[in-house]
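In: Just to be clear, the model below is a prediction. Sequence and coordinates:
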Amino acid sequence: MSSSIENSHFLLRRLHSLLGLVPIGAFLVFHLWENSQSRFGAAHYNDEVVGALQGLNYLLLFELFLIALPLLFHAGYGLVIIGHGRAEPRRYGYLRNRLYWLQRLSGVGLILFLLLHVGLTRIAGLFDPSISADLFTHMRQALAQPAVFALYLAGLLLAVFHLANGLATAAIVWGLTASAEAQRRFGWVCAGLGLLLAALGVHGLLGFLIAPAAGGGA
């Protein structure tokens, strides 16, 4: 019985790791690129980016099975992992252990941020169709508030760290970086990827504030 539980836990951890990279991680990269298009202004963002996505066939099914359900499982099982873990970063002060707990804490922070983000965009759009019609202006007005901008910046950095560190951890878990030297080198690659994605995300946030509201280049 104990062996069966351990095997189930092993498989669930592997599924949790895999879903964190594909499709959730892949969607995060796409979403950061999508929001970076804000720098071209309202017309481009609303019509060429958001409008094109809203016109996709089976969009609701894609959102449900490729984003929502994997995200719910990843977040839910992540909380289970936290509940069964022992937070002793001071007792075991090596870097990998600290990163392990930063990964767990960033996951909790991301859950809270996603509730804010989804509520501010998708759920608010259900009650006010003008939000979906002009998402650029809606985000511009929201991010113009310092508190909201700070929350979005924090959420962005948490998401990027969670993905980059999760990628480094997954390489270890899946046996792709077996030696300490391979882990160190790939860790630097993941850190570089994280910085690149963070820059892309910040560019997107600023684009909502400084790009022309009526369209045009930036």
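Out: Nice, I can see it. Everything numeric in this text was worked out from a predicted model, so none of it was measured. Numbers count the residues shown, from 1 in each chain.
In: CA only for contacts and neighbour counts going forward, please
Out: OK.
In: Contacts only, for W33.
Out: Applying C-alpha atoms under 8 Å, 6 or more residues apart in numbering, we find W33 in contact with 200-201, 204.
In: Which helix or strand lies directly C-terminal to the helix or strand where G51 lies?
Out: Per DSSP states H and E: G51 is located in helix 51-54. Toward the C-terminus, helix 51-54 is succeeded by helix 59-62 as the next helix or strand (DSSP H and E).
In: after that next one comes which helix or strand?
Out: Toward the C-terminus, helix 59-62 is succeeded by helix 69-84 as the next helix or strand (DSSP H and E).
In: which of the residues in the helix or strand just after that next one are buried?
Out: As assigned by DSSP H and E, the chain's next helix or strand after helix 69-84 is helix 95-118. For helix 95-118, a neighbour-count test (16 or more other C-alpha atoms under 10 Å) marks 97, 99, 101-104, 106-108, 110-111, 113, 116-117 as buried.
In: Show the subsequent helix or strand relative to helix 95-118.
Out: In N-to-C order, the element after helix 95-118 by DSSP H and E is helix 124-127.
In: that older thread, ok, and for the helix holding G51, which residues are buried?
Out: Neighbour-count burial for helix 51-54 flags G51 (criterion: 16+ other C-alpha under 10 Å).
In: alright, now check it against this:
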Amino acid sequence: MLEVVNLSKSFELHVSQAGKVNPIQGLSFGIRQGRFLGIAGPSGIGKSTILKCIYRTYMPSSGEIWYESLHEGRVDLALADDRQMIRLRERELGYVSQFLKVIPRVPAVDVVAERLLPFGWSQADARREAEAMLDALRIPWKLWQAFPATFSGGEQQRVNLARAFIVRPRLMILDEPTASLDRDTTAAVVGMLQGMKREGTTMVGIFHDWDVMEQVADEIVDIGRAGGATVRPEREAAAARTE
């Protein structure tokens, strides 16, 4: 479903003597359909950078990111043009960032429902589906008509998750999706992710909580402090962590 080949990303520093930093160098891994690959490594090593390159928020410096698209065929996301990326994001790719970014003064239910409109849903049906998703993620009904900008950090993240989950994407990209959630909501999110995997959604993600990672990941890419990567089954990675 997804194959990353010799991915590198560098950044020019225009306000520092360092000149350039290279958080990702020559990274390779692959994910089969319906599997969850977790990314582990120290803070600041470049885990989020990998996800942003896949979603093309960042343009990779070099390397290939091959994605088996249902509608577009085999696509190198590192080279896809902007229009193709927009189509893929609307129809096949889901991305949960650490922060919710939406148009201000739009009710939470409509923030979630609008993701279904490109698929031909009516506004009324989309709103009903959005209400069900918000309920599943433990957003109180009295907040459905409120603006997410007024929500707490955890409530905003639940809206963020609802926007991604509601379209059942073919490839889900998750950047610490449970970082600001309480225990019960985290358990609900884990259950939803496991259900989506059973339905065939492929996932790649980062979790701040290793216990959550162990519940959802089939394999883990351990970037390591030197920038290299080792892919190993989740059980083996968990055992290494406890040694």
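Out: Cool, the structure landed. The structure presented is a predicted model; accordingly, all values stated were derived computationally and were not measured.
In: And the TM-score between them?
Out: Laid over one another, the chains give 0.26 as their TM-score (TM-score structural alignment, normalised by the length of the first structure), with 112 aligned residues with a C-alpha RMSD of 6.5 Å.
In: what packs against the helix holding G51 of the first structure?
Out: Using 3 or more C-alpha pairs under 8 Å, 6 or more residues apart in numbering; DSSP states H and E as the contact test, no helix or strand touches helix 51-54 of the first structure.
In: quick one on the thing from earlier: quick check: of the contacts of W33 of the first structure, which lies closest to L53 of the first structure?
Out: G204 (17.5 Å; C-alpha to C-alpha).
In: check which helix or strand covers the closest one.
Out: Element membership for G204 of the first structure (DSSP H and E) is helix 180-210.
In: So which elements touch that helix?
Out: Helices and strands touching helix 180-210 of the first structure, by 3+ C-alpha pairs under 8 Å, 6+ apart, are helix 24-36, helix 135-143, helix 146-173.
In: quick check: angle from the shortest one to helix 24-36?
Out: For the pair helix 135-143 of the first structure and helix 24-36, the angle between their directions (axes from the mean of the first three to the mean of the last three C-alpha atoms, to 10 degrees) equals 90 degrees.
In: List the buried residues of helix 135-143 of the first structure.
Out: By neighbour count on 16+ other C-alpha under 10 Å, the buried set for helix 135-143 of the first structure is 135-140, 142-143.
In: Tell me which other helices or strands it touches.
Out: Using 3+ C-alpha pairs under 8 Å, 6+ apart: helix 135-143 of the first structure touches helix 146-173, helix 180-210.
In: okay, the ones you listed, which one's buried deepest?
Out: For these, the largest average neighbour count (mean count of other C-alpha atoms under 10 Å) is found in helix 146-173, namely a mean of 19.
In: chain center to the helix or strand E6 of the first structure falls within: distance?
Out: If you go by DSSP H and E, E6 of the first structure is part of helix 2-21. Between the mean C-alpha location of helix 2-21 of the first structure and the chain-wide mean there is a distance of 21 Å, by C-alpha atoms, centre = their mean, to the nearest Å.
In: what's the angle from that helix to helix 146-173?
Out: Going by the same axes, to 10 degrees, helix 2-21 of the first structure is angled at 130 degrees with respect to helix 146-173.
In: now for helix 2-21 of the first structure, which elements pack on it?
Out: By 3+ C-alpha pairs under 8 Å, 6+ apart, helix 2-21 of the first structure packs against helix 69-84, helix 146-173.
In: what's near enough to touch G205 of the second structure?
Out: The contact partners of G205 of the second structure, by C-alpha under 8 Å, 6+ apart, come to 36-39, 51, 173-176.
In: so which of those comes closest to V96 of the second structure?
Out: The closest of the contacts of G205 of the second structure to V96 of the second structure turns out to be L174 (C-alpha to C-alpha; 4.9 Å).
In: Quick check, that closest one in contact with I54.
Out: No: if you go by C-alpha atoms under 8 Å, L174 of the second structure and I54 don't touch, sitting 11.1 Å apart.
In: shouldn't S62 of the second structure be in contact with K9?
Out: Yes: using C-alpha under 8 Å, S62 of the second structure is in contact with K9, at 6.8 Å.
In: Compare those two and say which is more crowded by neighbours.
Out: K9 (21 against 16; other C-alpha atoms under 10 Å).
In: Format the buried residues of helix 95-118 of the first structure as JSON lines; extra columns: distance to S8 of the first structure.
Out: Output for the buried residues of helix 95-118 of the first structure, formatted as JSON lines (distance: C-alpha to C-alpha, whole Å):
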{"residue": "N97", "distance to S8 of the first structure": "24"}
{"residue": "L99", "distance to S8 of the first structure": "25"}
{"residue": "W101", "distance to S8 of the first structure": "23"}
{"residue": "L102", "distance to S8 of the first structure": "25"}
{"residue": "Q103", "distance to S8 of the first structure": "22"}
{"residue": "R104", "distance to S8 of the first structure": "21"}
{"residue": "S106", "distance to S8 of the first structure": "25"}
{"residue": "G107", "distance to S8 of the first structure": "22"}
{"residue": "V108", "distance to S8 of the first structure": "24"}
{"residue": "L110", "distance to S8 of the first structure": "26"}
{"residue": "I111", "distance to S8 of the first structure": "25"}
{"residue": "F113", "distance to S8 of the first structure": "30"}
{"residue": "L116", "distance to S8 of the first structure": "33"}
{"residue": "H117", "distance to S8 of the first structure": "33"}
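In: got the buried residues for the longest helix along the second structure?
Out: Secondary structure assigned by DSSP state H gives helix 183-198 as the longest helix of the second structure. Judged by neighbour count (16+ other C-alpha under 10 Å), helix 183-198 of the second structure contains these buried residues: 185-187, 189-190, 193-194, 196-197.
In: Columns distance to E234 of the second structure on top of those, output as CSV?
Out: Listed next are the buried residues of helix 183-198 of the second structure as CSV, based on distance: C-alpha to C-alpha, whole Å:
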residue, distance to E234 of the second structure
T185, 23
T186, 19
A187, 19
V189, 19
V190, 16
L193, 16
Q194, 15
M196, 19
K197, 16
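In: tell me which of those residues is nearest to N160 of the second structure?
Out: Nearest member of the buried residues of helix 183-198 of the second structure to N160 of the second structure, counting by C-alpha to C-alpha, is V189, at 11.8 Å.
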